[in-house]
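Student: mind folding the following:
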Amino acid sequence: MHPIRTVYLTAARSAVELLAAPAVAQRWDSPSALAEFRVGGLAGHLAWQLLAVPGVLAEPVPAGEPVGLLGHYARGTWIGAALDDEVNVGVRRSGERVAADGPEALVADARATVEELAVALPAEPDGRVVHFARGPWSLTLEDYLTTRLMEIAVHSDDLAVSVGVPTPELPAEVLDPVLALLARLAVRRHGQPAVLRALSRAERAPANVTAF
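Tutor: Predicted coordinates for the structure are as follows:
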């Protein structure tokens, strides 16, 4: 099995354990660390990075070449969108819908989905292409899972901070592709010198090199 599929499952299991933390249920209706997002809605958005994958695997793939990983983000209308833009409002509504049945149901659905994917992902052929209907465009399965890895890592931190628990420590093999993706996106946004200086030269580091 491709390494990204393995590390995706590791990250997905970590996300389920965070979603199951008692503090998440206790603060379900409280504001999260993200503006306009309840803890419950943010938990739903995190869980969606697992729950959406079976549907993507089942989506028919139209003819045509998949876009690359950076091409996926270059086409995304959500990057740089304002908090009240429809795309971000839609993300928050989606998170709330996913979480509508409460924390116990969300954890049960997420846990069952991970077990389903633990069987399904190894069975997918090499070179598998999936269709990202929200785009719409296609990606290799490995690139698609890398985008979900990044979402899991970032939103696990958001959720942990929101409920006052430690951010999950992900193994290096999980975090490495996430950091590589974020660094490449940051270079595209800010330029190579800015990112190099942020990582190596405090005296010349810019104030902001965020990827988004």
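Student: can we go C-alpha only for contacts and neighbour counts from here?
Tutor: OK.
Student: tell me where the protein has helices.
Tutor: In the chain, the helices defined using DSSP state H lie at 3-19, 22-26, 39-51, 53-58, 69-75, 86-98, 103-123, 141-163, 172-190, 192-200.
Student: any chance of these in TSV, plus mean neighbour count?
Tutor: Output for these, formatted as TSV (neighbours: other Cα atoms under 10 Å):
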stretch	mean neighbour count
helix 3-19	21
helix 22-26	16
helix 39-51	26
helix 53-58	15
helix 69-75	15
helix 86-98	17
helix 103-123	17
helix 141-163	21
helix 172-190	16
helix 192-200	15
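Student: want to put them side by side, so please do this one too:
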Amino acid sequence: MSSPRRPRPRSYDPAKVRAALDGQVRVVCEAVDALCAAPDARARLDAPTRLGEWTVRELIAHLVRALESLSRRSGTQDARVRAEITLTDYVNSVSSRAGEIAAAASAGAAELAAAEPAAVAARLREAAGKLAAGAAGTDPAAVVPTAAGAMTVADFLLTRLLEIVVHADDLAAATGTPLRHDRQALAAVTRVLADTLAAKAPGGSVEVRIPPFAVVQCVAGPRHTRGTPQNVVETDPLTWLRLATGRLNWADATEEAAVTASGERADISGQLPLLT
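Tutor: This is a model prediction of the structure:
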């Protein structure tokens, strides 16, 4: 029996990705501005997050590095270099680089360790300006180096969008303040993570629905061709984001009815999380 065919990569309009980035970064900056303007801002910046030992301050420091990463890499472009990895390759590499990412976050946090709350908010806005300038002034087809391998700017901007959306949800969880994601940003990240699942577990025996943004088929086995699929998983975008990134486990999500799974092959807990 031949191996299941991997799905074709989804294409994204670079202009729409930049607009989604602008919208999501604006949401995060406004949330951090409000946090840092609160009377108890110092205590809130030192509060824990669901990311191991990271505090809110360290989470913001990580966001600063994520926003500035394009400007750091743009100066090392080489027209002779071709892209080595795809967006899916990059996402799949995140878990294996967890130690490296944590070390970088700690280094970034040192810069903000003694900063006054207003300076923390200003530093994030400065980083946001660098990302906007870099995204607007760089050819989407250009290639930049990353820790996982060289990739196009278009794909790299999608990784920045993934970082900002995932960590915006972390920020909301840590502060207890709901955060309204940019719709197009949440849509793109939902699709990126759904496509990552389809690439990780290629096949057509299970249909995963994340309305209104994505539907993918995955998991090797009998392929559904018509009518109602026998194995269906359905959830909302934020629950999917949390499942895919290890912020929520499958058992809790199904028990809370945040996920519905019908069919004997619909348990995809073995494929999750996709990144941590």
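Student: returning to that earlier point: go through the helices of the first structure and name the closest to Thr210 of the first structure.
Tutor: Thr210 of the first structure sits nearest to helix 172-190 of all the helices of the first structure, at 5.8 Å, using Cα to Cα.
Student: mean deviation, that closest one versus the second structure?
Tutor: Superposed on the second structure, helix 172-190 of the first structure shows a mean distance of 1.8 Å to its aligned residues (mean Cα distance after the TM-score superposition for the first structure).
Student: by how many degrees do that helix and helix 192-200 diverge?
Tutor: 140 degrees (axes from the mean of the first three to the mean of the last three Cα atoms, to 10 degrees).
Student: ok, back up a step: any chance of JSON lines for the helices of the first structure, columns distance to His131 of the first structure?
Tutor: Below are the helices of the first structure laid out as JSON lines (distance: least, Cα to Cα, whole Å):
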{"stretch": "helix 3-19", "distance to His131 of the first structure": "17"}
{"stretch": "helix 22-26", "distance to His131 of the first structure": "32"}
{"stretch": "helix 39-51", "distance to His131 of the first structure": "15"}
{"stretch": "helix 53-58", "distance to His131 of the first structure": "7"}
{"stretch": "helix 69-75", "distance to His131 of the first structure": "11"}
{"stretch": "helix 86-98", "distance to His131 of the first structure": "19"}
{"stretch": "helix 103-123", "distance to His131 of the first structure": "15"}
{"stretch": "helix 141-163", "distance to His131 of the first structure": "9"}
{"stretch": "helix 172-190", "distance to His131 of the first structure": "20"}
{"stretch": "helix 192-200", "distance to His131 of the first structure": "31"}
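Student: ok, which of those helices comes nearest Phe212 of the first structure?
Tutor: Among these, the nearest to Phe212 of the first structure by Cα to Cα is helix 172-190 (7.3 Å).
Student: quick one: contacts for Ala205 of the first structure?
Tutor: Ala205 of the first structure is in contact with Ala194, Arg197, Ala198, Leu199, counting by Cα atoms under 8 Å, 6 or more residues apart in numbering.
Student: just flag the most distant two among those.
Tutor: Longest span within these, Cα to Cα: Ala194 and Leu199, 8.7 Å.
Student: and Gly40 of the first structure, how far from Asp101 of the first structure?
Tutor: Going from Gly40 of the first structure to Asp101 of the first structure by Cα to Cα, to the nearest Å gives 10 Å.
Student: ok, now which ones touch the residue nearest the centre of the second structure?
Tutor: By Cα atoms, centre = their mean, the second structure has its centre lying nearest to Leu162, at 2.5 Å. By Cα under 8 Å, 6+ apart, the contact list for Leu162 of the second structure reads Val189.
Student: map it onto the first structure.
Tutor: Using TM-score structural alignment, the equivalent of Leu162 of the second structure in the first structure is Met150.
Student: what separation do you get for that match and Gln49 of the first structure?
Tutor: 10 Å.
Student: equivalent analysis for Pro60 of the first structure, please.
Tutor: Taken as Cα to Cα, the span from Pro60 of the first structure to Gln49 of the first structure is 19 Å.
Student: what's the neighbour count on Ser30 of the first structure?
Tutor: 16 (other Cα atoms under 10 Å).
Student: now which residue in the second structure aligns to it?
Tutor: In the second structure, Ser30 of the first structure lands on Ala47 (TM-score structural alignment).
Student: I'd say its match and Glu53 touch.
Tutor: No. At 10.1 Å, Ala47 of the second structure and Glu53 do not qualify as touching, with contact defined as Cα atoms under 8 Å.
Student: mind telling me what His72 of the first structure corresponds to in the second structure?
Tutor: So His72 of the first structure corresponds to Tyr90, using TM-score structural alignment.
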